[in-house]
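Peer 1: here you go, sequence then predicted model.
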Amino acid sequence: MKYMHSTEGLTEQMLNGFFVDWPNPPNCATHLKLLKRSYKAIVAVNEEEDQVVGFITAISDGILSAYIPLLEVLPEYKQQGIGKELLHRMMKELDGIYMIDLMCDAELQSFYEKVGMAKSNGMILRNRENQSG
């Protein structure tokens, strides 16, 4: 598995199969656009198939706050540690930012708690030592 911290070289054709169970999922062109416009995007690529199999995005002001709106792994690649690796890599990218927030379904909260996030109305991480910027 190759992890890329850049969207350079990604194509729409590499993004098939995501947003499972979404009633109105974005198409591959929109998916590529959201990856490219994110503050940070990390993708997991199966190099043998030239296919993105997982991704995580963050939007941020780069100083005090960041929000992780999307973390997805293709169904056939789940339970292989890809999501965990994407999350760990993103947390390293966001190191030094005061608040890192995300929203998730209740059944996913334990996954995020393992990286130090806390339950709230959503899931949050507050690096108080970085509060003043």
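Peer 2: Arrived safely. Numbers count the residues shown, from 1 in each chain.
Peer 1: for the rest of this, base every contact and every neighbour count on C-alpha atoms.
Peer 2: Noted.
Peer 1: my read is that Val53 contacts Ala44, right?
Peer 2: Yes. Val53 lies in contact with Ala44 (CA atoms under 8 Å); the separation is 5.6 Å.
Peer 1: next up, a second structure to put side by side with the first:
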Amino acid sequence: MIKYVNSLENIDDNNLKGFFVGWPNPPSSKKHMELLKNSDFFWLAIDDTNNNVVGFITAISDNVLSAYIPLLEVIPDYQGNGIGSQLVTRMLNSLSHLYMVDLVCDEPLTNFYKQFDMFKSQGMIIRNFHSQNGV
């Protein structure tokens, strides 16, 4: 069974394996824990049979008007079970007091986000894939 929490209680680096598949320079489990700790908001999907995190979503916010959702990931073996949708729903509920919530996604994912009443916009990005300081 999957449980959803927004706490790192009983979670450590060992519970954060299998994420960032296909990334050219993926963050370590230690960096993953650091990014969760430093996010303004996060939700975790945890397989309660082994206490491993199988999905997560993060947001950074000014807590006045805006938030940005930089990461949503579900471990490949757990995809297709509604975990990503549950994480987005919980995050949007956590951010419902804000005027705007933005995210950037690859084109194939736009239909997924449309189910949450999100719409396409334009944006600009930088990706420092080979940065020593990035991840």
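Peer 2: On my side now, so go ahead. As the structure is a prediction and not an experimental result, all values here were calculated from the model.
Peer 1: more crowded one of Val53 and Ala44 of structure 1?
Peer 2: Neighbour tally, Val53 of structure 1 and Ala44, criterion other CA atoms under 10 Å: the higher count belongs to Val53, 26 against 21.
Peer 1: and that one, that's in a strand?
Peer 2: Yes. Assigned with DSSP: H, G, I helix; E, B strand; the rest coil, Val53 of structure 1 falls within a strand.
Peer 1: what about Lys3 of structure 2, neighbour count?
Peer 2: Considering only other CA under 10 Å, Lys3 of structure 2 is surrounded by 12 other residues.
Peer 1: wait, a strand at it?
Peer 2: Yes. Counting by three-state DSSP, Lys3 of structure 2 is located in a strand.
Peer 1: check contacts around it.
Peer 2: 45-48 (CA atoms under 8 Å, 6 or more residues apart in numbering).
Peer 1: any idea which of the residues you listed is closest to Leu98 of structure 2?
Peer 2: Checking the contacts of Lys3 of structure 2 against Leu98 of structure 2 by CA to CA gives Ala45 as the nearest, at 23.5 Å.
Peer 1: the strand or helix carrying Leu92 of structure 2 packs against which elements?
Peer 2: In the assignment (DSSP states H and E), Leu92 of structure 2 maps to helix 83-94. Here helix 83-94 of structure 2 touches strand 41-47, strand 52-61, strand 66-74, going by 3 or more CA pairs under 8 Å, 6 or more residues apart in numbering; DSSP states H and E.
Peer 1: ok, now with 6 Å
Peer 2: Packing partners of helix 83-94 of structure 2 (3 or more CA pairs under 6 Å, 6 or more residues apart in numbering; DSSP states H and E): none among the helices and strands.
Peer 1: and whichever helix or strand comes after that helix, which residues are buried?
Peer 2: Per DSSP H and E, the first helix or strand lying C-terminal to helix 83-94 of structure 2 is strand 100-103. Neighbour-count burial for strand 100-103 of structure 2 flags 101, 103 (criterion: 16 or more other CA atoms under 10 Å).
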